[in-house]
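Participant: I'll drop the sequence and a predicted model, then ask my questions.
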Amino acid sequence: MKALRHIIQNLSVDTVSAGRKEVLQSLIDYIKEKKRRHQDIRLVFICTHNSRRSHLAQVWAQTMAFHFGIRNVFCYSGGTEVTAVFPKVVETIVNQGFELEKRSDTTNPVYAVKFDENEPPVLCFSKMFDDVFNPKNAFAAVMTCSSADEGCPFIAGAEKRFPIRYDDPKTFDGTELMETKYAERSVEIATEMYYVFSQVN
């Protein structure tokens, strides 16, 4: 997984603005407090269709927790509608060095995403945020898009709610910029998750 390690080593937290650091601070504080109390850290990344940003955030957050040696971190994702992981997201993470196995061949496939040879994979598929696969309590809801944040005023079981929004790369679907913009969004999310977990130790 040399390519993935190379990308992580070349991320620059200097690109995270002061304003974004302020947005991320409450999530950092939540993770720090959970770690201090030796409690499991459960993060559910939520976006309307659970097809793009929420999966990128889930995968990168789990990866960065491992990278910085922060144990007992469990990352999930969900939406307000069930669709499928968008194919360009799958292509993007493979291009960035993750190993991926398609576990089911349905309209809503399950993907196992490996970020390390010896760690269990992150399982990615589209689901409602309150799906049985996700935790029922003692978790933080991280809202990665404005429509899910505004459309879900209440997330049952969530201890905290953090609006950490990202622009939707879907805007560029079908254009010549599509591949570039998906890669950029993935790197942006990776960089911010790197910053978050780098502040926890």
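Facilitator: All right, it came through fine.
Participant: only C-alpha atoms from now on, for both contacts and neighbour counts.
Facilitator: Noted.
Participant: what distance separates whichever strand or helix holds residue 5 from the middle of the whole chain?
Facilitator: Using DSSP states H and E, residue 5 maps to helix 2-9. Averaging C-alpha positions (CA atoms, centre = their mean, to the nearest Å) puts helix 2-9 17 Å from its chain's average.
Participant: following that helix, which helix or strand shows up next?
Facilitator: Moving toward the C-terminus from helix 2-9, the first helix or strand encountered (DSSP H and E) is helix 18-36.
Participant: can you name every helix or strand that whichever helix or strand comes after that next one contacts?
Facilitator: Following helix 18-36 in sequence order, the next helix or strand is strand 41-46 (DSSP H and E). Helices and strands touching strand 41-46, by 3 or more CA pairs under 8 Å, 6 or more residues apart in numbering; DSSP states H and E, are helix 18-36, helix 53-67, strand 73-78, strand 139-143.
Participant: want to compare, so here's the second one:
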Amino acid sequence: MRVLVLCTHNSARSQMAEAWLKHFARELGVDLEVHSAGTEKAFVKEEAKRVMAEVGLDLSGHFSKTLFEVPDPWDFGLVLTVCDQAKEACPAYPARTEKRHVSFPDPTGKPLEEWRKVRDALGRMARFLVEALKEGRLPSDEELRQAARL
């Protein structure tokens, strides 16, 4: 399955979610192709790189991109929005695309502890999603929110 994680600037939350999803897909042996994008292009924030490095996930090769910069942008089995603004701006996808939304708080401008909370919530949600996909089911928005423990 191809998964797109969409946020506003593709600078923090969507980048962290992408890394977590790839990590858990590898760990659990689930065939996922994961990309992230933003409704606008910015840069990957240093705080995101730092807190992900703390858990052994390297964002140094990541870069901010828009939907039109990801391969085959209209062919995703799942589009996951991780902020309310991206949900509102999310383009119409073909009927076969599933959409899920879990809004994570924006840690920008906050202490690293807030970044860690968002990182960990994204990690819990990502693990739950990959485990569910491995079982052959796609969890609801509410199940994903509960897994994140927001």
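Facilitator: Yes, it's here. All figures in this text were calculated on a predicted structure; none of them were measured in a lab.
Participant: dump the helices and strands packed on strand 41-46 of structure 1 to CSV, plus distance to residue 96 of structure 1 and mean neighbour count.
Facilitator: What follows is these, written out as CSV (distance: least, CA to CA, whole Å; neighbours: other CA atoms under 10 Å):
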stretch, distance to residue 96 of structure 1, mean neighbour count
helix 18-36, 24, 15
helix 53-67, 11, 25
strand 73-78, 19, 25
strand 139-143, 23, 25
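Participant: dump the ones you listed to CSV, plus distance to residue 111 of structure 1.
Facilitator: Output for these, formatted as CSV (distance: least, CA to CA, whole Å):
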stretch, distance to residue 111 of structure 1
helix 18-36, 26
helix 53-67, 11
strand 73-78, 13
strand 139-143, 21
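Participant: out of these, which is closest to residue 193 of structure 1?
Facilitator: Closest of these to residue 193 of structure 1 is helix 53-67, at 5.5 Å (criterion: CA to CA).
Participant: in structure 2, which residues correspond to the closest one?
Facilitator: Per the alignment by TM-score structural alignment, helix 53-67 of structure 1 matches residues 13-27 in structure 2.
Participant: who touches the matching stretch?
Facilitator: Stretch 13-27 of structure 2 is touched from outside by 5-7, 31-38, 44, 48, 52, 57-59, 62, 82, 104, 106, 118-119, 122-123, 126-127, 130, with contacts defined as CA atoms under 8 Å, 6 or more residues apart in numbering.
Participant: can you flag the buried ones in those residues?
Facilitator: 5-7, 32, 34-38, 44, 48, 52, 57-59, 62, 82, 104, 118-119, 122-123, 126-127, 130 (16 or more other CA atoms under 10 Å).
Participant: so in structure 2, which helix runs the longest?
Facilitator: Longest helix in structure 2 by number of residues, with DSSP state H as the criterion: helix 112-134.
Participant: can you list the buried residues in stretch 100-111 of structure 2?
Facilitator: Quick answer for stretch 100-111 of structure 2 (16+ other CA under 10 Å): 100, 101, 102, 103, 104, 107.
Participant: quick one: what helix or strand has the fourth one in it?
Facilitator: With elements taken from DSSP H and E, nothing contains residue 103 of structure 2; it lies in neither a helix nor a strand.
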